[in-house]
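# just coords:
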């Protein structure tokens, strides 16, 4: 990975990805005890930052290769990003998704014209299924995070924050699964805003990135089920993403499922944003792990807003008065 690849991806994304805003609320500032700035990637095309990496990777393919089609595996947000980017490019897309992924994400992926192949994530390997399909059909695999062009595309989110916050020193909390967004943003900050430091944020019990950073080597999760934060439940950090974060990231943070739901309710009430659980963990950490953050400003990314209506209603019902 180098800054030239990141700038090239940003240029390919120009006119296709949305430049999402940085939002604030005095109510959230008071709760956190500092200024809280929220990067609203839930407003990105397909409802998450994943469109950036998907467009970057697909647009970088040779046209003849792209015409044969692409394949991805994802619990939903990468699936939708790849499906939509492929649809715009006019190429076939096959998406391998867990059968227990939110129904909205499965429906949206099909709605973007992709063929969806469901699997049991507790018993089957998405990598094995995806590899077999790619080989059989001549499809190009677009992994969800451990891919140079995906990372380069996600870095565009960091460039936008750097441009909006020149000469700022702050922690930037990022919802983290395999680390594509977090590592891309870290590389962008290294070159464009050295005062900004990424900190991966994960659900309690699924903190493979935090544990890996602490150990200085990759640690795995014992399970990829058991949290409502489905968007960021991954087996382990990526082979490409971990070295970047081991060099550039601050310590990881974790939050409970209840805190993620509480943050969902607060994002809706105070910012008028719809966040999914996995997309809300960074905001949750900013609000409920304030003693683990230094400085008078914290930036956090709401990375996705593709939440099933029933779960969103549950969050509002449980924490709507908070």
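Done, it's in. Computed from a prediction, not measured in an experiment: that's the story for all the values here. Numbers count the residues shown, from 1 in each chain.
# C-alpha only now, for contacts and for neighbours.
Noted.
# Now do the same for residue 259: helix, strand or coil?
Secondary structure for residue 259, judged by DSSP: H, G, I helix; E, B strand; the rest coil, is helix.
# for stretch 150-168, which positions count as buried?
For stretch 150-168, burial by neighbour count (16 or more other CA atoms under 10 Å) applies to 150-162, 165.
# what does stretch 66-84 give?
For stretch 66-84, by 16+ other CA under 10 Å, it's 66-67, 69-84.
# The residues you listed in helices, which ones?
Among these, DSSP state H puts 66, 67, 77, 78, 79, 80, 81, 82, 83, 84 in helices.
# all strands in this structure, in order from the N-terminus.
Applying DSSP state E to the chain gives strands spanning 22-23, 35-40, 70-73, 93-98, 115-119, 140-141, 170-175, 196-203, 253-255, 297-302.
# Redo those as JSON lines? Include distance to residue 133.
Putting the strands of the chain into JSON lines (distance: least, CA to CA, whole Å) gives the following:
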{"stretch": "strand 22-23", "distance to residue 133": "40"}
{"stretch": "strand 35-40", "distance to residue 133": "34"}
{"stretch": "strand 70-73", "distance to residue 133": "8"}
{"stretch": "strand 93-98", "distance to residue 133": "9"}
{"stretch": "strand 115-119", "distance to residue 133": "10"}
{"stretch": "strand 140-141", "distance to residue 133": "9"}
{"stretch": "strand 170-175", "distance to residue 133": "30"}
{"stretch": "strand 196-203", "distance to residue 133": "31"}
{"stretch": "strand 253-255", "distance to residue 133": "35"}
{"stretch": "strand 297-302", "distance to residue 133": "33"}
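# between the ones you listed, which gets nearest to residue 318?
Among the strands of the chain, strand 253-255 comes nearest to residue 318, with 17.0 Å by CA to CA.
# Tell me which residues are up against that closest one.
Defining contact as CA atoms under 8 Å, 6 or more residues apart in numbering, one finds that strand 253-255 is touched by 199-204, 207, 210, 281, 284-285, 288-289.
# take a look at this one as well, against the first:
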């Protein structure tokens, strides 16, 4: 258990989570919680997956947003709500506000990808683009709320939002009551606060493990009492939060047992595995729980573990890059840099070796000018497809055996 130096009433209780479940009722998808036999074999744990990427807006954020909206008075509903978000909170709030007939305004940083702006607009929200950073968008949203009398709906640091998110854990424990451990992504902390509250009330011995990207260890740093930089391009943009909530910190400190960090490679591998094995699309944050099992196998081996696939909103081009990079790391795709002599038939001889080894050539790049080789030197990069790492190794050995210099161009 993480230390809670000052005993104090926590912002939410199990009763609040149960009340949220009753309030939101059938208005959200009670997503399946299913055992993954293959991922269990890979990780050594008994893995149960909660498919929150199957919500209408493809993320759990609908739960907290709806619980907050349902609490508003008639006057507050008439005035409308406002939030600052460039992601799932924006869509979850906009979608449910339209369903309830509540005007919604979403402030997004100017750099927000156009697809996210369009998706949020499609749910009927008014979009305001302001600021270069999320903090600037948030400040502007508060200013507009005060000026126009709108209700500000925080993405995580609000008791009603936290309780709504906790209904994810309630459903998981209803489906699998004897889970040993719940592994939950942490951004601002709303999801893990709600889940930890209901889970610990149901079973004080259950482990609650938070997961953060190594590039954004904000809650981990707060708990450890040692500031850490939070910056960089992470695949898990949904949990790339520099400052966790004031309320959520209290719950995490009191109820969460541990927080682990995962590298970008682990996140990429987890996204790929979930698509190829479970045939489900998740964003980087949604794959963080599985990434934790892959990065820290001994921590979870032999336990019955529940993972929250918290969202599935990932850019298709980014998803394609992740999958291709995983193929390259597994030896299924490769770029081989081969030094040739400047004479007829060299490329034919190389192609013949690929044919003999049953390796598929995808692309061929010649380089004569921008190289440190002598003027008659020639570099050829060949992108190819092989069955696996062993097949690729045999191909490289065959090229070397034919007298050519060759090396794979490795990913970082």
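Right, received. Where do you want to start? From a predicted model like this one, the values you see are computed outputs, not experimental measurements.
# overall similarity of the pair, as a TM-score.
Here the TM-score for the pair of chains, by TM-score structural alignment, normalised by the length of the first structure, is 0.93; 318 aligned residues with a CA RMSD of 1.9 Å.
# which one among the buried residues of stretch 150-168 of the first structure gets closest to residue 184 of the first structure?
Nearest to residue 184 of the first structure among these, counting by CA to CA, is residue 155 at 4.0 Å.
# Now the closest one: closest residue in space, sequence neighbours ignored.
Distance criterion CA to CA, 6 or more residues apart in numbering; nearest residue to residue 155 of the first structure, sequence neighbours excluded, is residue 184 at 4.0 Å.
# from the ones in helices among the buried residues of stretch 66-84 of the first structure, which single one is nearest residue 276 of the first structure?
Lowest distance from residue 276 of the first structure to those (CA to CA) belongs to residue 77, with 10.6 Å.
# That closest one maps to what in the second structure?
Correspondence of residue 77 of the first structure to the second structure, assessed by TM-score structural alignment: residue 88.
# how about its match, what does it touch?
By CA under 8 Å, 6+ apart, residue 88 of the second structure lies in contact with 57, 58, 59, 61, 238, 311, 313.
# Mind naming the longest helix for the second structure?
Secondary structure assigned by DSSP H gives helix 159-175 as the longest helix of the second structure.
# Pull up the aligned stretch in the first structure for that helix.
Going by TM-score structural alignment: helix 159-175 of the second structure matches residues 148-164.
# can you give me the helices in the stretch 1-150 of the second structure?
Remark: helices assigned in the stretch 1-150 of the second structure by DSSP state H, counting those that start in this stretch are 14-24, 37-43, 61-70, 74-79, 88-100, 114-121, 134-148.
# from those, which stretch is densest packed?
Ranked by mean neighbour count, the helices of the stretch 1-150 of the second structure are led by helix 61-70 with a mean of 26 (mean count of other CA atoms under 10 Å).
# After superposing, tell me the mean distance of that one to the first structure.
Aligned to the first structure and superposed, helix 61-70 of the second structure gives a mean residue distance of 0.3 Å (mean CA distance after the TM-score superposition for the first structure).
# What span of the first structure is that helix aligned with?
Mapping helix 61-70 of the second structure onto the first structure (TM-score structural alignment) gives residues 50-59.
# can you check stretch 207-219 of the second structure too?
Mapped onto the first structure using TM-score structural alignment, stretch 207-219 of the second structure covers residues 197-209.
# Now that stretch: buried residues?
For stretch 197-209 of the first structure, a neighbour-count test (16+ other CA under 10 Å) marks 197, 198, 199, 200, 201, 202, 203, 206, 207, 208, 209 as buried.
# ok, the closest residue to the last one other than its chain neighbours - contacts?
For residue 209 of the first structure, the nearest residue in space outside its immediate sequence neighbours is residue 237; the separation is 5.8 Å by CA to CA, 6+ apart. For residue 237 of the first structure, the contacting residues are 177, 178, 179, 208, 209, 212, 218, 219, 220, by CA under 8 Å, 6+ apart.
# Redo the residues you listed as a markdown table? Include distance to residue 135 of the first structure.
Shown next, in a markdown table, are those (distance: CA to CA, whole Å):
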| residue | distance to residue 135 of the first structure |
| --- | --- |
| 177 | 26 |
| 178 | 24 |
| 179 | 26 |
| 208 | 30 |
| 209 | 30 |
| 212 | 32 |
| 218 | 28 |
| 219 | 29 |
| 220 | 27 |
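# what about residue 180 of the second structure, neighbour count?
Residues near residue 180 of the second structure, counting by other CA atoms under 10 Å, number 18.
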